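Chemist: just a sequence and a predicted model for now, questions to come.
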Amino acid sequence: MTSTTTLTAGLPAAYRDVLMRHAREVSFAAGVRLFEEGRRADRFWIVRTGTVALDLQVPGHRAAVIESLGHGELIGWSWHYPPRMWHLGAETTSPVRAWEFDAEAVRALCDEDPEFGRVIAVWVGRVVAQRLHVTRVRLLDLYAPYGSGSR
């Protein structure tokens, strides 16, 4: 599964430019855990190249891969909303190059410029809604007696 909630689809150019001024280029090898469910969410990423799998801990089962994210997609939304704890886990499934953002710095930008803050909140909110939908469908496929019915 691949999300359609990408950076270019979600932010007007002027606000994208403001955000990108705070980006730091990073690289990760395949198999690197970016974050764990339940831990503090203090940063987020936008994928430049490679793939990251989002997973969810399911008691009595191994972690369920919920979604695979690639170029232009936002990795992490939990940084934006209290209590700022990761709701999923994430692991690179190939070498990844990404832009990394300090969550506290971006939240400060949102506080300084309410319109920028509104745009970021709507963008992140769309990602949350899309991830919730994908998570529901994936868990039904994995654990419901008849799946999600989406096939």
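Modeler: Now that the structure is in, tell me what you want to look at.

Chemist: from here on, contacts and neighbour counts on C-alpha atoms
Modeler: Noted.

Chemist: which ones are touching residue 32?
Modeler: Applying Cα atoms under 8 Å, 6 or more residues apart in numbering, we find residue 32 in contact with 91, 92, 93.

Chemist: look through this protein and tell me its longest helix.
Modeler: For the chain, the longest helix by residue count, based on DSSP state H, is helix 114-143.

Chemist: take a look at this one as well, against the first:
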Amino acid sequence: MNTPTMLRALPADHRRRLMRLPREVSFPQGTRLFDEGARADRFWILRTGSVELDTQVPGRRTAVIETLGAGELVGWSWLFAPHVWHLGATATTPVRAYAFDATAIRSMCQDDPALGQAVTQWVGEVLAHRLRCARTRLLDLSTPYGAGSAV
């Protein structure tokens, strides 16, 4: 199951309001968008390219959790206090995206409860999907191959 895109998740009037705010940005391949633990003050909707989400695994190298593509949300930590990234992200190809200022979006959501509910529902669904991906990936890294199969 893919993460819900803004196009599928939000009513048209809410999408139109949100899409008045972003600025278009681009990142070359290899650009680090954010690191775990850093301040989450923005998010992106990918237009083109791909971004890998990763997490630090003690005693191991960084583990890639998921690869995101066009239409997908990069970053959810901006919505929930303490507004600190829970994962890291790197552009794995050249990326074009819409960048949103988190403070402006949170303010809009507070001023318009219907918009706030729709955005929270969308980001919550993305968060749930990312947690499932992280769990699966970390289980893959921590168990021997075939450990879950019947003997």
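Modeler: Happy to help now that I have it. Since the model is a prediction, treat every value here as computed from it, not as a measurement.

Chemist: for the two chains, what TM-score is obtained?
Modeler: The TM-score (TM-score structural alignment, normalised by the length of the first structure) is 0.94; 149 aligned residues with a Cα RMSD of 1.7 Å.

Chemist: so how far is residue 102 of the second structure from residue 88 of the second structure?
Modeler: 17 Å (Cα to Cα, to the nearest Å).

Chemist: for residue 125 of the second structure, same thing?
Modeler: Residue 125 of the second structure is 18 Å from residue 102 of the second structure, by Cα to Cα.

Chemist: neighbour count for those two, which is higher?
Modeler: Taking other Cα atoms under 10 Å, residue 125 of the second structure and residue 102 do not tie; residue 102 has more neighbours (19 against 16).

Chemist: now do the contacts for the more buried one.
Modeler: Going by Cα under 8 Å, 6+ apart, residue 102 of the second structure touches 40, 41, 42, 43, 78, 79.

Chemist: find the nearest non-adjacent residue to residue 40 of the first structure, please.
Modeler: Distances taken as Cα to Cα, 6 or more residues apart in numbering put residue 85 closest to residue 40 of the first structure, at 4.6 Å, once the chain neighbours are dropped.

Chemist: hmm, residue 76 and the one you found touching each other?
Modeler: No - counting by Cα atoms under 8 Å, residue 85 of the first structure sits too far from residue 76 to count as a contact (10.2 Å).

Chemist: the two: who's more crowded?
Modeler: Between residue 85 of the first structure and residue 76, counting by other Cα under 10 Å, residue 76 is the more crowded of the two (24 against 19).

Chemist: quick one, what contacts that one?
Modeler: By Cα under 8 Å, 6+ apart, the neighbours of residue 76 of the first structure are 43, 44, 45, 86.

Chemist: from these, which land in strands?
Modeler: Counting by DSSP state E, the contacts of residue 76 of the first structure place 43, 44, 45 in strands.

Chemist: just the buried subset of these, please.
Modeler: Among those, those classed as buried by 16 or more other Cα atoms under 10 Å are 43, 44, 45.

Chemist: columns distance to residue 36 of the first structure on top of these, output as a markdown table?
Modeler: Formatted as a markdown table, these follow (distance: Cα to Cα, whole Å):
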| residue | distance to residue 36 of the first structure |
| --- | --- |
| 43 | 13 |
| 44 | 13 |
| 45 | 15 |
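
Chemist: wait, which of these is closest to residue 10 of the first structure?
Modeler: Residue 10 of the first structure lies nearest to residue 45 out of these, by Cα to Cα, at 14.6 Å.
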